[in-house]
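>>> Sequence plus the predicted model coming up.
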Amino acid sequence: MKLLLFDAKQYDKDYFDIYSENSEIEISYVDDKLTPETSYMAEGYDGVCVFVNDIVNSEVIDKLCEFGVKIIVLRCAGYNGVDIKYAKNKITVVRVPAYSPNSIAEISAGMMLCLTRKIPQAIEKTKKYNFSLEGLVGFDLVNKTAGVIGTGKIAQQFIKILVGIGMNVIAYDVFPNNDAARELGFKYVDLDTIYRESDIISLNCPLTKDNAHMINENSINKMKDGAIIINTARGGLIDTKALIKAIKSKKIYGAALDVYENEKNYFFNDCSKDGIDDEVLKELLQLENVIVFSHQAYLTKEALTSIAVVSINNIKSFLNGEFLKNEVFYDELQDKIVDFR
């Protein structure tokens, strides 16, 4: 198997080289993201490995098939960047469904505490030898209500942390996990209840055509005054302009964002020399009660190990003709994408 890994960073190379050693997989790395314009690079390869901001639309899939590419290996859980329905019967798609729920849950908690206790502002003040406590009044989380949208593996780890702090947890999921609710001590409610009752709202769901911009002017108006929004899922879940407006008007207290709806041109890259052209992102970054990370919530040694190991094992299963437990495909009978969640 000759595999071309797109959008490669040094940490990708380090871990994939370790775990592909002594296998039948020969990996080449390119810095470029997979797009219609860069798809030509896949010629001569049997498979491609892509990440969250690569574009695998119908045009790219046709090109890959033309070049004889047999498998698309997603080294991430989300697959919204791949036209899964179009790929049916053309090319196999596999993913890494849960590489490190703990890493994302833990950073979500850290970002939440940064906002509620004004930790970034405190650090900036003391670096300038300003030890005054003016402007640093925060608030306790105990007995506050957290609304968690999406209750998969990541969300369940986050809920454990929230419960440990002493928060009341309510949740919404298209596919409720009642066993998890009983075990972890949270309650399922509808979305309007999440918006109305939550002091903290955390997005932990995949991005689909049905929930794009679910956080918008209308849903924000239903929220408590002073609510906080955390998003470690996908940027497209939030209408950023509506969020900025709500923070400026103090309807929303603040936001902790590991993702951004138009991140693909900037996140994972050093833009400090050339700057950015995205005026919305610039405005977002200037807001005091906003924390923006560059899609780093997953970035731990444990997660990188899991990504590499599961990706390599997905390829090995494909080569050996074994059942692909991590395959993502469109099921015509159910008229939906199946991902064995």
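Received, thanks.
>>> When you work out contacts or count neighbours from here on, use the C-alpha atoms and nothing else.
Noted.
>>> which residues sit in contact with the most centrally placed residue in the chain?
Geometric centre of the chain, nearest residue: A233, 3.4 Å, by CA atoms, centre = their mean. Residues in contact with A233, defined by CA atoms under 8 Å, 6 or more residues apart in numbering, are L203, N204, C205, P206, L207, D258, V259.
>>> here's the one I want to compare it with:
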Amino acid sequence: MKLLVYSAKDFEVPFLKKANAERHRVTYIKEALDSRTAIKAMGYKAISIFSGDDASLVVLEKLRDLGVKYILLRSAGYNNVHIKAAKRYGLRVANAPDYSPHAIAEHAVALLMALNRKIVLADRQVHAYNFMLDNLMGTNLHGKTVGIVGTGNIGSVMVKIMHGFGCKVLGCDLQPDHTLVEAFGLEYTDLDELCSQSHVISLHVPLTYENYDLINASRLERMRRDVLLINTSRGSIVHTKALLEALENKEIGAYGADVYEREKGIFFRDNSKTGITDKQLKKLLSFPNVLMTPHQAFVTTEAMRNIAISTFDNMAAWEAGTVCKNELGYETIITG
């Protein structure tokens, strides 16, 4: 089967080539999928896209007309795909779930620790030969209350890590995991209570209609003024305007994120020479108590290997006419 890989990044191509093992004819291009680049899929039965690609209704219609049958996501999240339209157009879609929950959870911990112990500031000062400690006060995590919003594959790993730190862990999820309660002392509560009680809040939920702007002005107001809020899920889980106001008014302690609600056209590219025009992002990055990384939580060798393997396993299942375990259903989600 011929496969076109959109948004192919130099660091992931070797993993994809190894997983393919020359079984399929694969073309790698750096361009992201959108209404303009969809034409490049002419002659391909399958395409592979990343979380920043646009698989909205208009784009899917073009892909169908070009003869594309399969869409392989190199990510767990699929809020950029109009699943209902894909079904209507006869396009089959599969993602790469569970590629490495540890990679995401560990990155969330890295953001948390760097913010709490002022690691970035300390490094900057030391490189300027300033070895003073006045601005570097942190707190012990041991004994603190940590709220985990979403206790699925990634959130459950975060629960275990925070339990290891000696934290009291609160959880919020529509489907409680009672094994976490029994093994790690997790206490489930509602989101508002979690927001008001937690010293640290870490977000690990998918982007659905229900979760869009889940952390809004009302919930930010409930949080402790010294709370550390960590987001490695999706940018739109947090209402950016409300977050900026909370930071400006010193209503929360700090914000660490690997995601941003309007990543498209900014993330996954070097804007150092041209700059950016997104005023909200510029303002967010201006706060000294904001630490942001460029959607890199998944960039570990283990995660990249697993994503590549899942991608070609999904493709092989469709080609063989067998069940593709990662084929997506058609539940209502945020569309592209």
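Received the coordinates, thanks. Not measured: the values here are computed from a predicted model.
>>> Got a TM-score for the pair?
Here the TM-score for the pair of chains, by TM-score structural alignment, normalised by the length of the second structure, is 0.96; 332 aligned residues with a CA RMSD of 1.2 Å.
>>> is it true that V227 of the second structure touches K250?
No: the pair V227 of the second structure and K250 fails to qualify as a contact (CA atoms under 8 Å) at a distance of 10.5 Å.
>>> could you pull out the strands for the first structure?
Remark: strands assigned in the first structure by DSSP state E are 2-5, 26-29, 47-50, 71-74, 92-94, 145-149, 168-172, 187-188, 200-203, 227-231, 252-257, 290-292, 329-331, 336-338.
>>> Can you get me a residue count around I39 of the second structure?
When neighbours are counted by other CA atoms under 10 Å, I39 of the second structure registers 15.
>>> Does it touch G67 like I think?
No: between I39 of the second structure and G67 there is no contact under CA under 8 Å: 10.7 Å.
>>> quick one on the thing from earlier: so which of V227 and K250 of the second structure has more stuff around it?
When V227 of the second structure and K250 are compared for neighbours, V227 comes out ahead with 21 against 13, by other CA under 10 Å.
>>> What is the aligned counterpart of the more buried one in the first structure?
Residue pairing (TM-score structural alignment): V227 of the second structure is matched to A227 of the first structure.
>>> Which members of the contacts of A233 of the first structure are positioned in helices?
Judged by DSSP state H, the subset of these located in helices is empty.
>>> ok, so of those residues, who is nearest R117 of the first structure?
D258 (18.5 Å; CA to CA).
>>> Tally up the residues packed near the closest one, please.
D258 of the first structure has 24 nearby residues by other CA under 10 Å.
>>> hang on, it packs against I238?
No: counting by CA under 8 Å, D258 of the first structure does not reach I238; the two are 11.9 Å apart.
>>> wait, isn't L203 of the first structure in contact with N231?
Yes: L203 of the first structure is within contact range of N231, at 4.9 Å (criterion: CA under 8 Å).
>>> quick one: the helices in the first structure?
So, for the first structure - with DSSP H - the helices run 10-20, 58-66, 84-87, 101-116, 119-127, 153-165, 178-184, 191-197, 217-221, 240-248, 279-286, 301-319.
>>> what's the closest of the ones you listed to I337 of the first structure?
That would be, of the helices of the first structure and by CA to CA, helix 84-87, which comes in at 7.2 Å.
>>> helices and strands around that closest one, which ones?
helix 58-66, strand 329-331 (3 or more CA pairs under 8 Å, 6 or more residues apart in numbering; DSSP states H and E).
>>> again, only using 7 Å
strand 329-331 (3 or more CA pairs under 7 Å, 6 or more residues apart in numbering; DSSP states H and E).
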